[in-house]
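Asks: need a structure here:
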Amino acid sequence: MIDSDMGNDTTANNTLRKKELGELALRNAEQMAFPSTEWEANTLAEVLALPRVTVRRAPEEQLLAAGMLPYDCHVNCFAQAANDPDRMSRHVCGWLIYGSDLILHSVVETRGHWHCLTPQLVQAPSQFQFIPDSFIEWLETSDGVRHAFRGGVRLPRGLRKYPEHHLRMRDELHDLIASGMSAFDAREMVDVTLGAELRKMEPI
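Replies: Predicted coordinates:
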């Protein structure tokens, strides 16, 4: 016999998770849908010429138990480097290779091993390709917050091989939500249509 309270808790957790995933999808779509520029194309080419490393990601439950924050990689790695009593952890900022995009990301390097400390809300590979970028620097802006810059330019969420596709995905997501669809369901719909198209394009 299934406890009714347990069933209610499971339903509530699933509803909350869908809400979080929908909000995350909307936020990511907004952050990746910015006008294309010559600077982005040139920077993408420069970064792709840099060496790559393989980064390993610990299980989500292990990272959460250690106090790491989901989708807050820069904070996680700053904290790890600052609080490592042996001073062996080095915070490295660079680019996670994700299909045809490069996503701004932070990892930690310890004794030649590369680790991702950031839990994911959805299942993610246990390892991935990463491009360390020594040209990235963290500067405090007028809002009192430190942001990532490269060559004097504040960095966006990512560098895109097909920027126009991200604009279409953002617009479609907004249209579906405006029609009454939840952000989670809209995310699922866009993923099986425009998302599938993007995954068929030549990756990085």
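
Asks: contacts and neighbour counts: CA atoms only from here.
Replies: Fine.

Asks: which parts of the chain are strands?
Replies: Remark: strands assigned in the chain by DSSP state E are 53-57, 89-98, 101-110, 113-116, 127-132, 136-140, 146-150, 153-154, 158-160.

Asks: now mean neighbour count and distance to Thr193 too, for those, in JSON lines please.
Replies: Formatted as JSON lines, the strands of the chain follow (neighbours: other CA atoms under 10 Å; distance: least, CA to CA, whole Å):
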{"stretch": "strand 53-57", "mean neighbour count": "16", "distance to Thr193": "29"}
{"stretch": "strand 89-98", "mean neighbour count": "21", "distance to Thr193": "18"}
{"stretch": "strand 101-110", "mean neighbour count": "21", "distance to Thr193": "18"}
{"stretch": "strand 113-116", "mean neighbour count": "18", "distance to Thr193": "30"}
{"stretch": "strand 127-132", "mean neighbour count": "18", "distance to Thr193": "25"}
{"stretch": "strand 136-140", "mean neighbour count": "15", "distance to Thr193": "34"}
{"stretch": "strand 146-150", "mean neighbour count": "15", "distance to Thr193": "32"}
{"stretch": "strand 153-154", "mean neighbour count": "12", "distance to Thr193": "32"}
{"stretch": "strand 158-160", "mean neighbour count": "22", "distance to Thr193": "19"}
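
Asks: compare with the first, here's sequence two:
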Amino acid sequence: MGVRMLDGQAANDAQRQRELGDLAIRNAAAMAFPPTDWEQKVLGEVLKLPRVAVVRPPEQELLAADMVRNDCHVNCHTQEANDPERLSRHVTGWLIDGSDLILHSVVDYGGHWLCLTPQLGPAPSKFQFIPDPFIEWRGTSDGTAKEAFRSGNLLPTALRKYPEAHIRMRDEFSRLMASGMSAFDARKRVDATLGVEFRKKDPI
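Replies: Model prediction:
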């Protein structure tokens, strides 16, 4: 029984590492888009908007409510659409993460700000969030999904204070993977080197 339990735990750990590795690949690509004057302009505009404190309920509660990991926009849209009391309002804005603003959705539940999205990696139970009233959701041309726009422009995953740093981390991550390192280990290596340097920069 003990051996089977250990084997099961090892399999779970390996699966989680694969999932975290896949997430690292997606995040590295999503955060390393070319910098533009438009991004810096919008960053300045957003930072002038009011902030709120958002609470994330325990992970097991969110999973039991069928909330999907790392899929905040769908989770909040679904909550608003299926709330029989009509207390839930899907709000899109920006999660403050160090020197980055991450495009994120939360729910205003009768005046209580809640994040309904469990995360694959460690996540704070409370964080600062900037609701953005200028964001609108539009259907894609094929009608299969929706995309976030602001003042007529399709929004990226984030607004970055130091975009060049993300590009450097993406390039190093790609180099390590090309050398044969797994995505999970490459992400750990980058986080322990360039990531440490990045986190020393002035936050927003």
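
Asks: tell me how they score on TM after superposing.
Replies: The TM-score (TM-score structural alignment, normalised by the length of structure 1) is 0.98; 203 aligned residues with a CA RMSD of 0.8 Å.

Asks: to Glu40 of structure 1, which of the strands of structure 1 lies closest?
Replies: strand 158-160 (6.4 Å; CA to CA).

Asks: mind reading off the mean deviation between the closest one and structure 2?
Replies: Compared with structure 2 after the fit, strand 158-160 of structure 1 shows a mean deviation of 0.3 Å (mean CA distance after the TM-score superposition for structure 1).

Asks: show me what that strand is in contact with.
Replies: Residues from elsewhere that reach strand 158-160 of structure 1 (CA atoms under 8 Å, 6 or more residues apart in numbering): 32, 40-41, 43-44, 95, 100-104.

Asks: how close does the closest residue to Phe33 of structure 2 other than its chain neighbours get to Lys200 of structure 2?
Replies: Spatial nearest neighbour of Phe33 of structure 2, excluding adjacent residues (CA to CA, 6 or more residues apart in numbering): Ile167 at 7.4 Å. Going from Ile167 of structure 2 to Lys200 of structure 2 by CA to CA, to the nearest Å gives 17 Å.

Asks: wouldn't Tyr162 of structure 1 be in contact with Ser100 here?
Replies: Yes: with contact defined as CA atoms under 8 Å, Tyr162 of structure 1 and Ser100 form a contacting pair (7.3 Å).

Asks: excluding chain neighbours, what is closest to Ala183 of structure 1?
Replies: Gly22 (4.5 Å).

Asks: could you tell me how far Glu140 of structure 1 is located from Val153 of structure 1?
Replies: 13 Å.

Asks: what of Leu63 of structure 1?
Replies: Distance, Leu63 of structure 1 to Val153 of structure 1, using CA to CA: 32 Å.

Asks: which other helices and strands contact the longest helix anywhere in structure 1?
Replies: Ranked by residue count, the top helix of structure 1 under DSSP state H comes out as helix 4-32. Helices and strands touching helix 4-32 of structure 1, by 3 or more CA pairs under 8 Å, 6 or more residues apart in numbering; DSSP states H and E, are helix 163-178, helix 183-190.

Asks: winner for burial among the ones you listed?
Replies: Greatest average neighbour count among those goes to helix 183-190 (a mean of 20), per mean count of other CA atoms under 10 Å.

Asks: so it matches what in structure 2?
Replies: Matched against structure 2 by TM-score structural alignment, helix 183-190 of structure 1 falls on residues 183-190.

Asks: ok, now stretch 78-90 of structure 1?
Replies: The alignment of stretch 78-90 of structure 1 onto structure 2 (TM-score structural alignment) spans residues 77-89.

Asks: ends of the matching stretch, what's the gap?
Replies: Stretch 77-89 of structure 2 has an end-to-end distance of 8 Å (criterion: CA to CA).

Asks: so what touches that stretch?
Replies: Counting by CA under 8 Å, 6+ apart, 76, 90, 107-110 sit against stretch 77-89 of structure 2.

Asks: and which of the residues you listed is nearest Pro133 of structure 2?
Replies: For the contacts of stretch 77-89 of structure 2, the residue nearest Pro133 of structure 2 by CA to CA is His90; the value is 11.5 Å.

Asks: find the nearest non-adjacent residue to that closest one, please.
Replies: Once flanking residues are discounted, His90 of structure 2 sits nearest to Val107: 4.8 Å by CA to CA, 6+ apart.

Asks: report the contact partners of the aligned partner of His147 of structure 1 in structure 2.
Replies: Matched across to structure 2, His147 of structure 1 falls on Glu147, judged by TM-score structural alignment. Contacts here follow CA under 8 Å, 6+ apart; on that basis Glu147 of structure 2 touches 137-140, 154-155.

Asks: how about 6 Å then?
Replies: By CA atoms under 6 Å, 6 or more residues apart in numbering, the residues touching Glu147 of structure 2 are 137-138.

Asks: could you check how far Glu137 of structure 1 is from Gly151 of structure 1?
Replies: Noted for Glu137 of structure 1: a distance of 9 Å to Gly151 of structure 1, by CA to CA.

Asks: next one: Thr193 of structure 1
Replies: For Thr193 of structure 1 relative to Gly151 of structure 1 (CA to CA), the value is 36 Å.

Asks: likewise for Arg157 of structure 1?
Replies: Per CA to CA, Arg157 of structure 1 is found 16 Å from Gly151 of structure 1.

Asks: more neighbours: the two, which one.
Replies: Between Arg157 of structure 1 and Gly151, Arg157 has the larger neighbour count (other CA atoms under 10 Å), namely 18 against 10.
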